[in-house]
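> requesting a structural model of the entry that follows:
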Amino acid sequence: MMFSRRRESSGRHARGNDNRRARPSDFVETPEPESVPTVGPYDVSEAPGGVQRLDLGSLQIPAIEGVEVRVQANPDGAVQQVVLVHGDNALQLGVFAAPRTEGIWEEVRAEIRKSLFDDGVAAEEINGEYGIELRARVRTPEGLTDLRFVGVDGPRWMVRGVYQGPAAADPVNAGPLVACLHGLVVDRGHEAKPVREPLPLRLPRELAEQAHAEGAAQSAEPQPAAAPTVNGAGPSQPSRRKPSPRPRP
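This next block holds a predicted model:
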């Protein structure tokens, strides 16, 4: 696992964006319930046990061989972005509050499509594993990039995934990223939240404390000149390929 820690006052090229590896203690195992759905994302109340997962609070991500978890977090440990990477493919994950009685993906999908259209991008609706998905091709500094938006409605939550790379053009190419989505667990919590509000994500305590300590140490050091960007990716980016941000629900 990698994460980049964002420092509020140091600019987009601050040294504070470091990479760290998750330790075994950062992973949790969910107890085995009496019965479970065959495929996730699962609600925490029905998640299968005996699976090692990275606990980010509202999301628990299964540990799948070959898949790198990239997390961007604030100095206090609050996670702003989660991206899973395997080879040339990436899957950006978001989780949002939803009503108790109905899903919101259909409405969110329509708004994403309109937003793409307003940017001059045509989006195609296709049938996918979880129902209707959106597929689009957008222009980035690296050239034309395929995106595929997937939505999964759960009990009072919605997971949105954005595939990028060959997996966006053809789901057959998604490889182990599909296994990550199948094994994802959502811990919605019981408190009331506005519909579409992002559910809180946090680094495991040990990683958050490590990031906070290093941030305090680095703030006392002289800051070097900012590193140059490469095709729009700053020094905090482990890869030159990154998913294009899309409108939140």
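> hey, let's count contacts and neighbours off CA atoms from now on
Noted.
> and the helices in the chain?
Here the chain has its helices, by DSSP state H, at 105-118, 166-169, 176-183, 205-219.
> would you mind giving the ones you listed as a markdown table with distance to residue 27 and mean neighbour count added?
Output for those, formatted as a markdown table (distance: least, C-alpha to C-alpha, whole Å; neighbours: other C-alpha atoms under 10 Å):
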| stretch | distance to residue 27 | mean neighbour count |
| --- | --- | --- |
| helix 105-118 | 29 | 16 |
| helix 166-169 | 27 | 21 |
| helix 176-183 | 14 | 19 |
| helix 205-219 | 11 | 15 |
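> residue 81: which of those is closest?
Nearest to residue 81, of all these, is helix 205-219, at 14.9 Å by C-alpha to C-alpha.
> where is the longest strand in this structure?
When the chain is parsed with DSSP state E, its longest strand is strand 143-154.
> what angle sits between that one and helix 105-118?
Interaxial angle, strand 143-154 versus helix 105-118 (axes from the mean of the first three to the mean of the last three C-alpha atoms, to 10 degrees): 160 degrees.
> got the helices of the chain as TSV, with distance to residue 50 columns?
Shown next, in TSV, are the helices of the chain (distance: least, C-alpha to C-alpha, whole Å):
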stretch	distance to residue 50
helix 105-118	30
helix 166-169	28
helix 176-183	12
helix 205-219	22
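> coming back round to it: just how off-centre is the longest strand of the chain within its chain?
Strand 143-154 sits 12 Å away from the centroid of its parent chain (C-alpha atoms, centre = their mean, to the nearest Å).
> just stretch 195-213 next, same as before
Taking mean C-alpha positions (C-alpha atoms, centre = their mean), stretch 195-213 and its chain are 13 Å apart.
> which one of the helices of the chain lies closest to residue 197?
So among the helices of the chain, helix 105-118 is nearest, using C-alpha to C-alpha, at 12.5 Å.
> any idea how far that closest one is from the chain center?
19 Å.
> helices or strands next to that helix in the packing?
If you count contacts as 3 or more C-alpha pairs under 8 Å, 6 or more residues apart in numbering; DSSP states H and E, helix 105-118 packs onto strand 123-128, strand 131-140, strand 143-154.
> out of those, nearest to residue 64?
strand 143-154 (19.9 Å).
> pretty sure residue 80 is touching residue 70, no?
No. Residue 80 is beyond contact range of residue 70, at 10.8 Å (criterion: C-alpha atoms under 8 Å).
> please provide the structure for the following sequence as well, for comparison with the first:
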Amino acid sequence: MFGRRRKRSEEDVEKLDVAAEELAEDTAEDAEDAAVSRVSLPPAPRPDGPWDVSEVARPAEGRVDLGGMFVPGVEGMELRVEVAGDAIVAATVVLRDSAVQLQAFAAPKKEGIWGEVREEIAGGITRQGGVVDEVEGPLGWELRAQVPVQLPDGTNGVQMVRFVGVDGTRWFLRGVISGQGAVKPETGSLLEAIFRDTVVVRGEGPMAPRDPIVLKLPEDAQMVPDGVQQDEAQGSRFAGGADRLQRGPEITEVR
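Here you go, the predicted model:
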């Protein structure tokens, strides 16, 4: 009798082991399927912007023409451009104690990349020792991050940053919100409105997905260069140098 019971117990253990293996395989497959579906989704509708240039009758009205983007003008703001090599690839709107860096990239026609980009940015910041939370905010899914930075006195500190993004028509617009708009997201509504009302000019020429859409200076811009160039953050070209956000060349007298 005892021998039979022991035999049944061994068989039960074997069955449990097989069931556990099958469950683990199913879980892994489900996670893989979820990841694939997440990064292969088509661009979502954009009823509130940002806009493609084909969707706006007068894109220059109330906006600063940067070639690849038309950035809304807001009273009291400063507009700074960020350079990579000899090309202008991003614009930063500074408004009081907050800022939003805007950068547009080429993207596939029928596939959004923001889900995949979020994973890349989050992974890069985590590897640097930062902390990232993915939340659904006013602009959709975003990352709210605590990014390690070096303070002016040489000590190490943490900077709060929000990463927002929207997939468009063969383009992707990424925003990096810093300052009070990141520390207290409820105060960032004006920066969010600037992001929403930005117009992207992808152009008809061939571009590889993820290539930055190059910008240009306005014809009447008055530049105050300081020699700072914006490098790519370690881990993702989309992170916008978040580990070393610095003052870039500045366009003055923007109204």
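> with both chains overlaid, what TM-score comes out?
Laid over one another, the chains give 0.66 as their TM-score (TM-score structural alignment, normalised by the length of the first structure), with 185 aligned residues with a C-alpha RMSD of 2.9 Å.
> if we can go back for a sec, who's more crowded, residue 80 and residue 70 of the first structure?
In this view residue 80 of the first structure and residue 70 are compared by other C-alpha atoms under 10 Å, and residue 70 has more residues nearby, 22 against 17.
> for the more buried one, what are its contacts?
1-4, 82-85 (C-alpha atoms under 8 Å, 6 or more residues apart in numbering).
> of all the residues you listed, which comes closest to residue 54 of the first structure?
residue 1 (9.1 Å).
> so what corresponds to residue 91 of the first structure in the second structure?
Residue pairing (TM-score structural alignment): residue 91 of the first structure is matched to residue 100 of the second structure.
> kindly report the same for residue 188 of the first structure.
Residue 188 of the first structure maps onto residue 202 in the second structure, by TM-score structural alignment.
> who's in contact with its match?
So residue 202 of the second structure contacts 52, 68, 106, 170-171, 213 (C-alpha under 8 Å, 6+ apart).
> now do 6 Å
Shown in contact with residue 202 of the second structure (C-alpha atoms under 6 Å, 6 or more residues apart in numbering): no residues.
> ok, now how distant is it from residue 103 of the second structure?
Taking C-alpha to C-alpha, to the nearest Å as the measure, residue 202 of the second structure falls 12 Å from residue 103 of the second structure.
> for residue 55 of the second structure, same thing?
19 Å.
> now the end-to-end length of stretch 182-198 of the first structure.
End-to-end distance (C-alpha to C-alpha), stretch 182-198 of the first structure: 20 Å.
> okay, buried residues for it please.
Neighbour counts over stretch 182-198 of the first structure (16 or more other C-alpha atoms under 10 Å) mark 182-188, 193, 195-196, 198 as buried.
> aligned to residue 41 of the first structure, what sits in the second structure?
So, by TM-score structural alignment, residue 41 of the first structure is matched to residue 50.
> verify the stated contact: its match with residue 200.
No. Applying C-alpha atoms under 6 Å as the test, residue 50 of the second structure and residue 200 come out as separate, 7.6 Å apart.
> circling back: deepest of the helices and strands packed on helix 105-118 of the first structure, which one?
When these are scored by mean count of other C-alpha atoms under 10 Å, the highest mean neighbour count falls to strand 143-154 (a mean of 20).
> re earlier: which residues touch the nearest residue to the match of residue 91 of the first structure once chain neighbours are set aside?
Using C-alpha to C-alpha, 6 or more residues apart in numbering and skipping residues adjacent in sequence, the residue nearest residue 100 of the second structure is residue 177, 4.3 Å away. Contact analysis of residue 177 of the second structure by C-alpha under 6 Å, 6+ apart lists 99-100, 161-162.
> what are the contacting residues of stretch 52-71 of the second structure?
Counting by C-alpha under 6 Å, 6+ apart, 72-73, 198-201, 213-218 sit against stretch 52-71 of the second structure.
> what does residue 3 of the first structure correspond to in the second structure?
That one, residue 3 of the first structure, aligns with nothing by TM-score structural alignment.
> burial of residue 3 of the first structure, as a residue count?
26.
> distance of it relative to residue 168 of the first structure?
Residue 3 of the first structure is 24 Å from residue 168 of the first structure, by C-alpha to C-alpha.
> how far out from the middle of the chain is stretch 173-181 of the first structure?
For stretch 173-181 of the first structure, the distance to the chain centre is 14 Å (C-alpha atoms, centre = their mean).
> any idea what the residue nearest to residue 100 of the second structure aligns with in the first structure?
Using TM-score structural alignment as the criterion, residue 177 of the second structure maps onto residue 163 of the first structure.
> got it, and residue 159 of the second structure?
Per TM-score structural alignment, residue 159 of the second structure is aligned with residue 145.
> one more: residue 76 of the second structure?
By TM-score structural alignment, residue 76 of the second structure lines up with residue 66.
> measure residue 53 of the second structure to residue 224 of the second structure for me?
From residue 53 of the second structure over to residue 224 of the second structure (counting by C-alpha to C-alpha), the distance is 29 Å.
> can I get the buried residues of stretch 182-198 of the first structure in CSV including distance to residue 104 of the first structure?
Shown next, in CSV, are those (distance: C-alpha to C-alpha, whole Å):
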residue, distance to residue 104 of the first structure
182, 20
183, 21
184, 19
185, 18
186, 16
187, 18
188, 15
193, 14
195, 9
196, 8
198, 13
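> what about the match of residue 76 of the second structure, how many residues close to it?
Residue 66 of the first structure - counted by other C-alpha under 10 Å - has 12 other residues nearby.
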